[in-house]
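Asker: What shape does this take:
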Amino acid sequence: MDMLTDSLAGIGPFFTYLVIGLALIALFKVIYSALTPYDEWGLVKREQSQAAAIAIGGALVGFTLALAAAAANSVSLIDYALWAGVALVAQLLAFTMVRLVILPGLVEKIEQNNVAAAIVLAAINLCVGLLNAACMSY
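Answerer: Model (predicted):
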């Protein structure tokens, strides 16, 4: 019985970090979608746009990779939230760099369901998320 009690001793912090993490992912989705000039969710829902789905999916996974590292390495909930903010800014910068430097016309390409452009955007978001996560292993 002691082994079971010891194993479940961290259940409270687990659920706290999980709920905060899910809320941060939802917040990221709202902020990211507000800053992109196209409506990813609308394109996915109304037009079944593969490009929009790939683009937002890559952004969400990239952010969540960094968020997972923040959870694993944080020393408090405040620390976790602060590093989540760093991850959010990094992902937004990644989108901005792709849009303005790497793939000018990205907005139009996503709106036209250009899957190749979406894959590049998603890959860069994943790369930034992985790098972000590695850098959080202070």
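Asker: Please make it C-alpha for all contacts and neighbour counts, starting now.
Answerer: OK.
Asker: With the flanking residues excluded, which residue is spatially nearest to the residue nearest the centre of the chain?
Answerer: Centroid-nearest residue in the chain: Phe63, 2.3 Å away (criterion: Cα atoms, centre = their mean). Spatially, and ignoring its direct neighbours in sequence, Phe63 is nearest to Gly129 (5.6 Å; Cα to Cα, 6 or more residues apart in numbering).
Asker: Name the surrounding residues that touch whichever helix or strand the one you found is part of.
Answerer: Per DSSP states H and E, Gly129 falls inside helix 115-135. Residues outside helix 115-135 that contact it (Cα atoms under 8 Å, 6 or more residues apart in numbering) are 50-52, 54-59, 61-70, 87, 90-91, 94-95, 98, 103, 106, 109-110.
Asker: Buried members of the residues you listed into ChimeraX, please.
Answerer: Burial among the contacts of helix 115-135 is assessed by 16 or more other Cα atoms under 10 Å; the matching ChimeraX selection reads:
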select :50,51,52,54,55,56,57,58,59,61,62,63,64,65,66,67,68,69,70,87,90,91,94,95,98,106,109,110
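Asker: To compare against the first, here's the next sequence to fold:
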Amino acid sequence: MFEQSLNGMVHFSLYFGLALVALVVFKVIYTLITPHDEWDLIKNHKNTAAAIGFGGGIVGFSLAISGVISNSVSLVDFGIWAVVALVAQSVAFSVIRFLFMPRIVKRIEEGEISAGVMLAAVSIAVGLLNAACMTY
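Answerer: A predicted model of the protein is given here:
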């Protein structure tokens, strides 16, 4: 029984560690595709809209990754679907930016909370849909 628990701990550690790495990679790539610097806006300018929007992206990606972990059959499978989740979140930002709210970047830079909330809501919704679609 102890050996089974220890084996489960190894799998937990591997998936959890890779999920944290995926989250860091998401943060780096997401901040590269957005024309505004989230960290600067959040840390130096105390921009709540940027914090809400970026936080929603992180939550949305984490929701998708949780679906990936629950359904992956191997670490390679996890990695492939984590990339799919990252692409989906990036596309969600692009759709909002170019189709639904073309001024969202400017609005977030100006600290408009409603823009941050909408970006967060869409990011979380896409994360939920992404997680649901990854059940196979």
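Asker: Next, the TM-score between them, please.
Answerer: Superposed pair, TM-score by TM-score structural alignment, normalised by the length of the second structure: 0.97. Supporting alignment: 136 aligned residues with a Cα RMSD of 0.9 Å.
Asker: circling back: helix, strand, or coil at the equivalent of the residue nearest to the centre of the first structure over in the second structure?
Answerer: When the second structure is aligned by TM-score structural alignment, Phe63 of the first structure is paired with Phe61. Three-state call for Phe61 of the second structure (DSSP: H, G, I helix; E, B strand; the rest coil): helix.
Asker: Phe61 of the second structure is in contact with Ser90, isn't it?
Answerer: No. Counting by Cα atoms under 8 Å, Phe61 of the second structure sits too far from Ser90 to count as a contact (9.7 Å).
Asker: quick one, longest helix in the second structure?
Answerer: Scanning the second structure for the longest helix, with DSSP state H as the assignment, gives helix 2-33.
Asker: Which strands or helices does that helix pack on?
Answerer: helix 48-71, helix 75-95 (3 or more Cα pairs under 8 Å, 6 or more residues apart in numbering; DSSP states H and E).
Asker: Now distance to Ala115 of the second structure too, for those, in TSV please.
Answerer: Formatted as TSV, these follow (distance: least, Cα to Cα, whole Å):
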stretch	distance to Ala115 of the second structure
helix 48-71	7
helix 75-95	12
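Asker: Between these, which one is closest to Ala22 of the second structure.
Answerer: Among those, helix 75-95 comes nearest to Ala22 of the second structure, with 7.0 Å by Cα to Cα.
Asker: Return the distance of that closest one from the chain's centre.
Answerer: Relative to its chain's centre, helix 75-95 of the second structure lies at 9 Å (Cα atoms, centre = their mean, to the nearest Å).
Asker: picking up where we left off before, give the buried residues for the helix holding Gly129 of the first structure.
Answerer: Neighbour-count burial for helix 115-135 of the first structure, counted by 16+ other Cα under 10 Å, picks out 115, 117-130, 132-133.
Asker: returning to that earlier point: what angle separates the longest helix of the second structure from helix 75-95?
Answerer: 30 degrees (axes from the mean of the first three to the mean of the last three Cα atoms, to 10 degrees).
Asker: so where is the next helix or strand after helix 2-33 of the second structure in the first structure?
Answerer: Sequence order places helix 38-39 as the next helix or strand after helix 2-33 of the second structure, per DSSP H and E. Counting by TM-score structural alignment, helix 38-39 of the second structure falls onto residues 40-41 of the first structure.
Asker: Could you find the counterpart of Val73 of the second structure in the first structure?
Answerer: Val73 of the second structure maps onto Val75 in the first structure, with residues paired by TM-score structural alignment.
Asker: ugh, typo on my part, it should be Asn7 of the second structure
Answerer: In the first structure, Asn7 of the second structure lands on Ala9 (TM-score structural alignment).
Asker: for Leu128 of the second structure, same thing?
Answerer: Structural alignment places Leu128 of the second structure opposite Leu130 in the first structure (criterion: TM-score structural alignment).
Asker: any idea how far Ser49 of the first structure lies from Gly105 of the first structure?
Answerer: Distance from Ser49 of the first structure to Gly105 of the first structure, counting by Cα to Cα, to the nearest Å: 17 Å.
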